[in-house]
Structure formats: structure tokens, C-alpha cells
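S.K.: here are the coordinates; sequence isn't available:
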């Protein structure tokens, strides 16, 4: 895989919640560290997403914010 995004986190699909149009996909990128994405149902099906499958969570953004309590 080649991609221009600098933040590609390898992980394992922990859950896929299927909706009418979109699916919510949670990827565990490290023990106890999860990233959740909402993607189209068509994309999820095309990628063959299922619990346990190895995937990349690719983060492409022009802004990264840091917050504290």
C-alpha cells in the first residue's frame, strides 16, 4: 500500500456496527487504544471488513488539536 497520508495506524477491526447507509468501524491500534470511523456501507462491504481483520486507520487532516481538562 502506498498513500500520501502520514498517519496510517495498523490495527485490527474490533467492531462493525452496520447502519442503513453508513457503518461505524472501530479499530484497535494498540492494546486499549481504539480509533472509530464512520464510512459508507458500500465501502465497508467492498473492503470486506469484519471483526479480526487487519486494516489501517488512515488519518488525513489539516488540523490536529490538543486539549486538557
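M.R.: Received it, and whenever you're ready, just let me know what you need. None of these values were measured; they are calculated from a predicted model.
S.K.: only C-alpha atoms from now on, for both contacts and neighbour counts.
M.R.: Noted.
S.K.: and the nearest residue to residue 54 once chain neighbours are set aside, how many neighbours?
M.R.: Nearest in space to residue 54, with sequence neighbours left out and distances taken as Cα to Cα, 6 or more residues apart in numbering, is residue 12 at 4.5 Å. Residue 12: 20 surrounding residues under other Cα atoms under 10 Å.
S.K.: quick check: closest non-adjacent residue to the most centrally placed residue in the chain.
M.R.: Nearest to the mean C-alpha position of the chain, by Cα atoms, centre = their mean, lies residue 57 at 4.1 Å. Nearest non-adjacent residue to residue 57, counting by Cα to Cα, 6+ apart: residue 9, 5.1 Å away.
S.K.: just checking, the residue nearest to the centre of the chain touches residue 6?
M.R.: No: counting by Cα atoms under 8 Å, residue 57 stays clear of residue 6, with 11.1 Å between them.
S.K.: comparison target below:
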């Protein structure tokens, strides 16, 4: 599969650092230049995408809300 275009602007290329497999949902930790990004996706998707530790991936972040807290 080749992605020709996508409307998500926040994209982080990285490598899968850890996968925590669950019955229905799984956690994927991706090491990026900006730090670790964690995604929760279906375990079915993990299998279908053949994701494994060391796989190179792109984490797409799309949010309708971003909160800010003053330190």
C-alpha cells in the first residue's frame, strides 16, 4: 500500500519500541525524534499490519482539542 496524500499534519516517523498485546486493544510505543508516542489500536490491526518491535512506522496525530497548562 502506498499513501499518496493524507490530511493529518502532525506526523512522526519512528520505530516501534514496544507492543503490549491485549485481547481486543493493543498499545504501540513508537520512538520518534520528539520522544515516545503511544497509540492504542485494535489487536486485529496489529496483526493485519504485521507490526512488530523494530518496524518503521509513521504515527499520525489528529486532535480536535489541544489543552494547555501553565507551569
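M.R.: The structure has been received and is ready for your questions. It should be emphasised that the depicted structure is a prediction, and the values quoted were computed from it without experimental measurement.
S.K.: thinking again about what came up before, and the residue nearest to residue 57 of structure 1, what's its match in structure 2?
M.R.: With TM-score structural alignment defining the correspondence, residue 9 of structure 1 maps onto residue 12 in structure 2.
S.K.: residues in contact with that match?
M.R.: Residue 12 of structure 2 is in contact with 32, 33, 34, 58, 59, 60, counting by Cα atoms under 8 Å, 6 or more residues apart in numbering.
S.K.: mind jotting down where the strands sit in structure 1?
M.R.: Ranges of strands in structure 1, per DSSP state E, are 7-18, 22-30, 33-40, 54-59.
S.K.: and the ones you listed as CSV, adding distance to residue 66 of structure 1?
M.R.: Conversion of the strands of structure 1 to CSV gives the following (distance: least, Cα to Cα, whole Å):
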stretch, distance to residue 66 of structure 1
strand 7-18, 16
strand 22-30, 20
strand 33-40, 16
strand 54-59, 15
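S.K.: burial measure for the aligned residue in structure 1 for residue 43 of structure 2, as a count.
M.R.: Alignment note: residue 43 of structure 2 maps to residue 41 in structure 1; criterion TM-score structural alignment. Per other Cα under 10 Å, the neighbour tally for residue 41 of structure 1 reads 17.
S.K.: do the same with the one 3 residues further on
M.R.: For residue 44 of structure 1, the tally of surrounding residues (other Cα under 10 Å) stands at 18.
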